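*Asks:* turn this into a structure:
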Amino acid sequence: MSYDPTPTPTTALAATTTDVLGELPTLPTDRRTGCPFDPPAELTALSDTPLRRMRYADGHIGWLVTGHAAARAILADPRFSSRYELLHLPMPIEGAPAELPPAPVGDMIGLDAPEHTRYRRLLTGRFTVRRMRQLAERVEQFTAEQLDAMEQAGPTVDLVEALAQPVPALMICELLGVPYADRQRFQGDVATLFDQTAGAEASGRAYAAVHQYLNELVLAKRAEPGDDLLSDLTASDLTDEELTGIGGLLLAAGLDTTANMLALGTFALLSNPDQLDALRADPGLAEQTVEELLRYLSVADPLTRSALEDVEVAGRLIRAGETVTVSVQAANRDPHRFPGPDRLDLHRKATGHLSFGHGAHQCLGQQLARVEMAVAFPTLFARFPTLRLAVPPEEVPLRDRANIYGVISLPVTWDEEVAP
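*Replies:* So this is what the prediction gives:
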């Protein structure tokens, strides 16, 4: 899709002044009607209005971006900041301060260049496509072990506990050098950090607990380095506090996003038997399946930026200081970029989706997540060819009040083979 012709500043300013405050939407979040894999209907209804005004939780009048081209342009533009202290929250969070504090030390997500660039350069070489694909053998091993345990447990299991959480947890622990036996110390806290209903106090306690655990781990790595990413970074100029912050960020991101993609992706495939049949018939579709599921589900949403200066995008003038919320769900369902976007189609070329973000802040661990999913989905369905939901689809509990969308649990069952 070609980008919208840029109007003159006069035209763009005139467009913004025609908005009436009473007509501004809040961020649509209600998925309770319709398909559980679809964004809120109010979002997709805005596909012909790629950028429009929106009222924020604190009353700030900023912008909502639903068009793919506009979203991509904003995420790639250094004139839009990721610094937390410049942002307004698109959704209310109980106990959140009126003004957000700056990012904690080591939290790259809330930084701009040059601070962000320094951290990014230290990590990029450790997350290359080649290095992540070298981990595929370990992913295969962990996946097989979890499926062995699942088969031994017998039909009916919760796929979240049996597969979706353990595989990414094992892999991120291996990558960072975190003892897997310690996962109970931080797994619940990580879930709290992404829970919109937890409140600021509970989130603060969870953050402090994860921070304390990582700080202890960093000190241990400095004393006795191993063959892992955190140990590698102890040889850099990063301080203990920076290493702790970076480690906590990578741990949280590596656990929650992929776990929810594995569980929700399985739910989506089971709900679209024609597409599941296509994957079973051609395991070579695995990588393409991953890209389409990433586009179709868009579990990490939204992304927020603040304009550092006046910027024109898609015919609108965004003023300096205005917050912009990019709806990844809506952008990935933009019919101008992905024809028939509400259809799961494993033969679609879904490259260009924004599920890992775009620009300087694009997800560092995306290649590891891709490897985990490309192994897990075909292996799961080959191992359990009769796999199906153990409850009606409408009874699957959805994780719809969290920053990472997914399912709380996914009860599945299968037919046990009977020996001849």
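*Asks:* only C-alpha atoms from now on, for both contacts and neighbour counts.
*Replies:* Fine.
*Asks:* all helices for the stretch 101-250 of the chain, in order.
*Replies:* Listed from the start of the chain, the stretch 101-250 of the chain has helices (DSSP state H, counting those that start in this stretch) covering 115-124, 129-134, 136-153, 159, 166-176, 183-193, 199-223, 229-233, 240-270.
*Asks:* could you save the ones you listed as CSV and add columns showing mean neighbour count and distance to F356?
*Replies:* Formatted as CSV, the entries for the helices of the stretch 101-250 of the chain read as follows, by neighbours: other Cα atoms under 10 Å; distance: least, Cα to Cα, whole Å:
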stretch, mean neighbour count, distance to F356
helix 115-124, 14, 15
helix 129-134, 14, 14
helix 136-153, 16, 20
helix 159, 23, 24
helix 166-176, 22, 16
helix 183-193, 17, 19
helix 199-223, 17, 23
helix 229-233, 20, 21
helix 240-270, 23, 10
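*Asks:* now distance to D77 too, for those helices, in JSON lines please.
*Replies:* Formatted as JSON lines, the entries for the helices of the stretch 101-250 of the chain read as follows, by distance: least, Cα to Cα, whole Å:
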{"stretch": "helix 115-124", "distance to D77": "14"}
{"stretch": "helix 129-134", "distance to D77": "25"}
{"stretch": "helix 136-153", "distance to D77": "34"}
{"stretch": "helix 159", "distance to D77": "40"}
{"stretch": "helix 166-176", "distance to D77": "30"}
{"stretch": "helix 183-193", "distance to D77": "28"}
{"stretch": "helix 199-223", "distance to D77": "30"}
{"stretch": "helix 229-233", "distance to D77": "29"}
{"stretch": "helix 240-270", "distance to D77": "23"}
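*Asks:* those helices: which one's closest to L294?
*Replies:* Using Cα to Cα as the criterion, the shortest distance between L294 and the helices of the stretch 101-250 of the chain is 7.5 Å, found for helix 240-270.
*Asks:* helices or strands up against the closest one?
*Replies:* Under the contact criterion of 3 or more Cα pairs under 8 Å, 6 or more residues apart in numbering; DSSP states H and E, the helices and strands touching helix 240-270 comprise helix 166-176, helix 183-193, helix 199-223, helix 229-233, helix 273-281, helix 286-297, helix 366-383, strand 388-389.
*Asks:* run this one through as well so I can compare:
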Amino acid sequence: MAEFLHTVTTWSTARRPGCPFDPPTELLEARRHGPLSRYTFPGGKAGWLVTGYDLIRTVLADPRFSSRKELMLHPTIDYGGIEFSPAPPGEFLFMDEPRHGRYRKPLMGKFTVRRIRLLAERVEEITAEQLDAMEKAGPPADLVTAFAKPVPTIMMCGLLGVEHGDRDFFQEQVDAFRNVEAPREDLMAAYTATQEHLAELVAAKRARPTDDVLSDLTGGDLTDEELVGIALILLAAGLDTTTNMLALGTFALLRNPGQLAALRDDPELTDQAVEELLRYLSVGKTFMRTALEDVELGGRTIRAGSPLILSYNTANRDPERFADPHVLDLHRKGGGHLAFGHGIHQCLGQQLARVQMRVAFPALLNRFPTLRLAVPAEEIVLRPEVDIADVHGVKSLPVTWDA
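*Replies:* Next comes the predicted model:
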């Protein structure tokens, strides 16, 4: 007799009341039943929900599971059989080999551990500048707009060679086309405006290269259209994820004062603390894959064409991989979380994100030792999570301190 397999009948991104850092209840329930569940997509397509750490790593390392955009299904929307186009040139996050490698390989040398460490001094300067401005303005402040958003914006725009005067524009447009509450026409207008501005930037770098990643890439065989796609992926991913890690991470620390005090009092704990916050929060929480052929996974046959939802946030709370997984423990030994993914699509900018967090969290806590929420925790509004790719975070984080 076949072993019972849990079936997930509804998809919800709602967090449990009072638990803004924990995965949605439905996902945690699915994981309790096992690492693999059945899921029926809108329109009746049979698929799978993968919630276990080991199985997700297996899928991410197996080329028989595709990242191609045109094969993806939405977990809550029935598009009525509409066939989607492949990812535009350069947007390698939604491609398989060899297209994926054409765009990722030229970037790999730009984001090595050694090269990113050389940027640590610049990260420290940017962080100090934002903290100076925040202190000068005085309490209270929205930590998102005053600190969490400007630090990665300035850093990423600098890497791409965006002029100082254009940084606010890029941040506004990225915010706009990531705003799931806006009308679709507004989202598309912001997306198009960003592409057009990036095309102008690429043309400028070809004409007059400067010391930045985008200028370096113009020296190869990539077309302008491909460079725009690459820049768009780097910009959107580099801004959104780090911004939400800094804001949501600070929120989590403020809700765990013992852990906050440990980080502030022990600089040697910083690297470990960042890894634990990445595991605990998993802001890039869910991704998709599609089976290209029949594959055995977790004792089940995944048929060719079957879509899979990969729940990174439950994998990073998997009790078979992490002891007391729902506890934020900055002294936790060992990494291995999936916050940056795994396999050929593992986050290219992970070292840059780490450097920013390693600098920003201690600097913030030391500059404002009395930092605290300016409103009750229950009033902090989370970002809506409508699409499977939405990044988890807060809309704003009102904080105050003793001036």
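*Asks:* P104 of the first structure: which of the helices and strands packed on helix 240-270 of the first structure is closest?
*Replies:* Closest to P104 of the first structure of those is helix 199-223 (Cα to Cα; 10.5 Å).
*Asks:* just give me the mean distance for the closest one relative to the second structure.
*Replies:* Average distance, helix 199-223 of the first structure versus aligned residues of the second structure after superposition (mean Cα distance after the TM-score superposition for the first structure): 1.3 Å.
*Asks:* hmm, back to that, relative to L43 of the first structure, which of the helices of the stretch 101-250 of the first structure is closest?
*Replies:* Ranking the helices of the stretch 101-250 of the first structure by distance to L43 of the first structure, with Cα to Cα as the measure, places helix 240-270 first at 20.2 Å.
*Asks:* where in the second structure does that closest one fall?
*Replies:* Using TM-score structural alignment, helix 240-270 of the first structure lines up with residues 224-254 of the second structure.
*Asks:* the matching stretch vs the first structure, average distance?
*Replies:* The superposed stretch 224-254 of the second structure is, by mean Cα distance after the TM-score superposition for the first structure, a mean 0.5 Å from where its aligned residues fall in the first structure.
*Asks:* list the buried residues in stretch 286-293 of the second structure.
*Replies:* Along stretch 286-293 of the second structure, the positions that meet the burial threshold by neighbour count (16 or more other Cα atoms under 10 Å) are T286, M288, R289, T290, A291, L292.
*Asks:* now, among these, which is nearest to F84 of the second structure?
*Replies:* Top of the list for closeness to F84 of the second structure, among these and by Cα to Cα, is T290 at 14.0 Å.
*Asks:* for that closest one, what is the corresponding residue in the first structure?
*Replies:* In the first structure, the residue paired with T290 of the second structure according to TM-score structural alignment is S306.
*Asks:* wait, T76 of the second structure touches G43, no?
*Replies:* No. Taking Cα atoms under 8 Å as the definition, T76 of the second structure is not a contact partner of G43, at 9.5 Å.
*Asks:* between these two, which is the more surrounded one?
*Replies:* Each of T76 of the second structure and G43 has its neighbours counted (other Cα atoms under 10 Å); T76 has more, 16 against 12.
*Asks:* where does the more buried one land in three-state SS?
*Replies:* Under DSSP: H, G, I helix; E, B strand; the rest coil, T76 of the second structure falls in the coil class.
*Asks:* also P23 of the second structure?
*Replies:* Using three-state DSSP, the secondary structure recorded for P23 of the second structure is coil.
*Asks:* follow-up on the earlier one: any chance of the buried residues of stretch 286-293 of the second structure in JSON lines, with distance to V274 of the second structure and secondary structure too?
*Replies:* Putting these into JSON lines (distance: Cα to Cα, whole Å; DSSP: H, G, I helix; E, B strand; the rest coil) gives the following:
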{"residue": "T286", "distance to V274 of the second structure": "20", "secondary structure": "strand"}
{"residue": "M288", "distance to V274 of the second structure": "26", "secondary structure": "strand"}
{"residue": "R289", "distance to V274 of the second structure": "28", "secondary structure": "strand"}
{"residue": "T290", "distance to V274 of the second structure": "31", "secondary structure": "strand"}
{"residue": "A291", "distance to V274 of the second structure": "33", "secondary structure": "strand"}
{"residue": "L292", "distance to V274 of the second structure": "36", "secondary structure": "coil"}
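*Asks:* ok so, going back, contacting residues for the match of T290 of the second structure?
*Replies:* With Cα atoms under 8 Å, 6 or more residues apart in numbering as the criterion, the residues that contact S306 of the first structure are F80, S81, S82, R83, L86, L87, A320, G321, E322, T323, V324.
*Asks:* and for the nearest residue to it once chain neighbours are set aside, the neighbour number?
*Replies:* Nearest residue to S306 of the first structure, sequence neighbours excluded (Cα to Cα, 6 or more residues apart in numbering): T323, at 4.3 Å. Residues contacting T323 of the first structure under the criterion other Cα under 10 Å number 28.
*Asks:* where's the equivalent of T323 of the first structure over in the second structure relative to A360 of the second structure, distance?
*Replies:* If you follow T323 of the first structure across to the second structure using TM-score structural alignment, you land on P307. With distances taken as Cα to Cα, to the nearest Å, P307 of the second structure is found 38 Å from A360 of the second structure.
*Asks:* nearest to V59 of the second structure among the buried residues of stretch 286-293 of the second structure?
*Replies:* Relative to V59 of the second structure, the closest of these is R289; by Cα to Cα it sits at 8.1 Å.
*Asks:* from what I can see the closest one touches L73, true?
*Replies:* No. Under the criterion of Cα under 8 Å, R289 of the second structure makes no contact with L73, lying 9.2 Å away.
*Asks:* quickly list what's touching both of these two.
*Replies:* Among the neighbours of R289 of the second structure, those also in contact with L73 (Cα under 8 Å, 6+ apart) are P307.
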